[in-house]
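Engineer: Predicted coordinates and the sequence they were generated for:
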Amino acid sequence: MYSSEVIEEVISRNDIVDVISGYIKLKKNGSSYVGLCPFHNEKSPSFSVSGTKQMYHCFGCGVGGNVITFVMEYENYTFPEAVKMLGERAGMELPETDYSAEDRKDRDIKTRLLEINKIAATYYYHQLKSEAGKSGLDYLVKRGLSDKTINSFGLGYAPQSTGELYRMLKDKGYGDGMLKESGLFTYEKGG
């Protein structure tokens, strides 16, 4: 993680009004700026940015924070990713984050779980388009979902048996413990 000094410097070198106005249109309103909130649908501006306080707040949905929390929310970044992005934006040389062995292990596990779920999502998507998934596709069409919607959201079909997906993931080197932790598979004692 970054030290508190580095984080404070990143915040001080990134004026919140400049950063947020790169994402949404802001209009000066007294001592602050207002715009349409990027975190919920609205027709009249309830999103306020204070240059003096270096904070933002939406009176419509209640979100608020500093420049780092805005980037985290808007870009769907983790805290270190947002700090890194803002540091680069400010032309700062950030020290490499020094993760502990436990942090690296946790990050590796999360990465592998994400990989497993991406593979499963692709598998289920292809199943929906196969003969086996015809009933699932018919159901979605009957519910009024277009091909564009199905494709945009990557909707899929999970067959009764998960054997084929299980074998495919095992062939890619994932162990039973990792597969169980993914939540896609359960194991019963004795079989």
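Structural biologist: That came through, no problem.

Engineer: C-alpha from now on. contacts and neighbour counts both.
Structural biologist: Noted.

Engineer: Could you tell me the end-to-end distance of stretch 152-172?
Structural biologist: 27 Å (Cα to Cα, to the nearest Å).

Engineer: and the spatially most central residue of the chain, what does it touch?
Structural biologist: Residue closest to the average C-alpha location in the chain (Cα atoms, centre = their mean): Asn76, at 4.4 Å. Residues near Asn76 by Cα atoms under 8 Å, 6 or more residues apart in numbering: none.

Engineer: ok, now the one 10 residues further on?
Structural biologist: Under the criterion of Cα under 8 Å, 6+ apart, the contact list for Leu86 reads Val10, Asn14, Ile68.

Engineer: could those residues be laid out in a markdown table, adding neighbour count?
Structural biologist: Shown next, in a markdown table, are the contacts of Leu86 (neighbours: other Cα atoms under 10 Å):
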| residue | neighbour count |
| --- | --- |
| Val10 | 25 |
| Asn14 | 18 |
| Ile68 | 26 |
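
Engineer: Included below, for side-by-side comparison, is a second structure:
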Amino acid sequence: MPFPEWLIEQIRQRIDLVELVGEVVALKRVGKNYAALCPFHSEDTPSFFVHPERGIFKCFGCGKGGNAITFVMEYYRMSFPEAVRFLAQRAGIPLPEEAERSPEHEAHQRVTALYQVLQVAAQFYQEALSRAGGEVARKYLNGRGVRAETVKRFGIGYAPEGWDTLLEHLRQRGFHEVLMEEAGLVSRSEHGKPYDRFRHRLIFPIYDPIGRVIGFGARRLREEEAAPKYLNSPATPLYDKSRVLYGLYHARDALRAQGYAVLVEGYLDVITLHQAGIDTAVATAGTALTEEHLRVLRRYCQQVFVVYDADRAGQQATLRALELALRQGFEVKVVLLPEGEDP
């Protein structure tokens, strides 16, 4: 059902457009307005403007413009009903009962449930790291020099060995296994039996730009295992590895302030660099760099330092990153590491 006009008007009045846009775009004040590089197309000179008094934005390069609802629809790829619900929740505006019964609301509720189950899973993994059974994971982190405050900041955890430890934990909290599977937390055997996707692995939560858990990266803790060294969440309604940058949530303020990113390969590269004070480090972690990754990064900075591993695969990845970043209009610098060294 359509939303009443009064609801739309309340959202427009209560939402601070500068704050909303500023969460994902580096805005610079220009008189009474704000300017930025457009988040919807590549450009070298800012042509994207936010007019807070009028509550609108406009890009004079690609032509996109509108209000807070339009921005959320375009940037987060939401439908109109999804954007209205997103902003109403943000502004603390209750929705009319008739809107609550719509199919779009059901879809929104499903997405909300995905965020909830992923957050509960992240908390479970974090608590498991400090319990009996997490010794191997703690020892590994100590060996890599990762301090306790860094573990807490990045939400690092441990997936226990059992085949259904997380599964049972989530069941006890009222989550259905179908939702767990949709969130990428459980897989199914050839007989259809669900089991934990991550087992006896170090867990790295992956966050979206506003700090919500959308997936996980997991490193094996037995080097002799034939299993993949790293296992990541599958594609889900929340997680698309071709456009998600690991560490972006923790780096976003520094990226805007300093104007450059340090692009590395893996989770621990990002974590140890942040711990060392290089807080603009981000990684693709689990997939090759794509143009979509760079489009996302372009919203925050215009310069990138590529710091990949010194092995042959790292060298090839560096050349590809250099080509893609130049094509997207970045100023690019390559940092060459001694052979055998990680960032």
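Structural biologist: Looks like it arrived, so ask away. Owing to the predicted nature of the structure, the values given are computational and were not obtained by experimental measurement.

Engineer: What is the longest helix anywhere in structure 1 packed up against?
Structural biologist: Using DSSP state H, we find that the single longest helix of structure 1 is helix 101-129. On a contact count with 3 or more Cα pairs under 8 Å, 6 or more residues apart in numbering; DSSP states H and E, helix 101-129 of structure 1 meets helix 134-142, helix 163-171, helix 176-181.

Engineer: Just put these in a markdown table and tack on distance to Ile119 of structure 1 and mean neighbour count.
Structural biologist: Below are those laid out as a markdown table (distance: least, Cα to Cα, whole Å; neighbours: other Cα atoms under 10 Å):
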| stretch | distance to Ile119 of structure 1 | mean neighbour count |
| --- | --- | --- |
| helix 134-142 | 19 | 15 |
| helix 163-171 | 8 | 14 |
| helix 176-181 | 12 | 14 |
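
Engineer: between these, which gets nearest to Arg107 of structure 1?
Structural biologist: Of all these, it is helix 176-181 that lies closest to Arg107 of structure 1, at 13.6 Å by Cα to Cα.

Engineer: what's that closest one aligned against in structure 2?
Structural biologist: On structure 2, the counterpart of helix 176-181 of structure 1 by TM-score structural alignment is residues 177-182.

Engineer: Buried residues in the longest helix of structure 1, which are they?
Structural biologist: Arg112, Leu113, Ile116, Asn117, Ala120, Ala121, Tyr123, Tyr124, Tyr125, His126, Gln127, Leu128 (16 or more other Cα atoms under 10 Å).

Engineer: ok, so of the contacts of Leu86 of structure 1, who is nearest Gln160 of structure 1?
Structural biologist: Of all the contacts of Leu86 of structure 1, Gln160 of structure 1 sits closest to Ile68, with 44.2 Å by Cα to Cα.

Engineer: Quick one: residues contacting the closest one.
Structural biologist: Ile68 of structure 1 sits next to Ile11, Phe79, Ala82, Val83, Leu86 when contact means Cα under 8 Å, 6+ apart.

Engineer: if you set the cut-off to 7 Å instead, what comes out?
Structural biologist: By Cα atoms under 7 Å, 6 or more residues apart in numbering, the contact list for Ile68 of structure 1 reads Ala82, Val83.

Engineer: From the chain's centroid, how far away is the helix or strand harbouring it?
Structural biologist: Ile68 of structure 1 is located in helix 67-75, with elements delineated by DSSP states H and E. Relative to its chain's centre, helix 67-75 of structure 1 lies at 11 Å (Cα atoms, centre = their mean, to the nearest Å).

Engineer: ditto for stretch 148-168 of structure 2
Structural biologist: Taking Cα atoms, centre = their mean, the mean C-alpha location of stretch 148-168 of structure 2 is offset from the chain mean by 18 Å.

Engineer: Same check on stretch 8-27 of structure 1?
Structural biologist: 21 Å.

Engineer: So what does Ala325 of structure 2 match up with in structure 1?
Structural biologist: For Ala325 of structure 2, no residue is aligned by TM-score structural alignment.

Engineer: pretty sure Ala325 of structure 2 belongs to a helix, no?
Structural biologist: Yes. Using DSSP: H, G, I helix; E, B strand; the rest coil, the secondary structure at Ala325 of structure 2 is a helix.

Engineer: How much space separates it from Ala122 of structure 2?
Structural biologist: Ala325 of structure 2 is 33 Å from Ala122 of structure 2, by Cα to Cα.

Engineer: Ok, Ala257 of structure 2 next?
Structural biologist: To Ala122 of structure 2, Ala257 of structure 2 is 29 Å away according to Cα to Cα.

Engineer: repeat for Ala107 of structure 2
Structural biologist: Counting by Cα to Cα, the separation of Ala107 of structure 2 from Ala122 of structure 2 is 23 Å.

Engineer: How about Leu202 of structure 2?
Structural biologist: Counting by Cα to Cα, the gap from Leu202 of structure 2 to Ala122 of structure 2 is 12 Å.

Engineer: How about Glu181 of structure 2?
Structural biologist: 15 Å.

Engineer: One more: Leu141 of structure 2?
Structural biologist: Look at Leu141 of structure 2 and Ala122 of structure 2: by Cα to Cα, they are 18 Å apart.

Engineer: quick one: the longest helix of structure 1 to structure 2 mean distance?
Structural biologist: Its matched residues in structure 2 lie on average 2.1 Å from helix 101-129 of structure 1 after superposition (mean Cα distance after the TM-score superposition for structure 1).

Engineer: between that helix and helix 163-171, how big is the angle?
Structural biologist: 140 degrees (axes from the mean of the first three to the mean of the last three Cα atoms, to 10 degrees).

Engineer: Can you tell me the element the closest residue to Leu94 of structure 1 other than its chain neighbours falls in?
Structural biologist: Among residues not flanking Leu94 of structure 1 along the chain, Gly87 sits closest, at 6.7 Å (Cα to Cα, 6 or more residues apart in numbering). Assigned by DSSP H and E, Gly87 of structure 1 belongs to helix 79-89.

Engineer: just how off-centre is that helix within its chain?
Structural biologist: Taking mean C-alpha positions (Cα atoms, centre = their mean), helix 79-89 of structure 1 and its chain are 16 Å apart.

Engineer: Kindly report the same for stretch 51-62 of structure 2.
Structural biologist: 26 Å.

Engineer: Next, the buried residues of that stretch.
Structural biologist: By neighbour count on 16+ other Cα under 10 Å, the buried set for stretch 51-62 of structure 2 is His51, Pro52, Gly55, Ile56, Phe57, Lys58, Cys59, Gly61.
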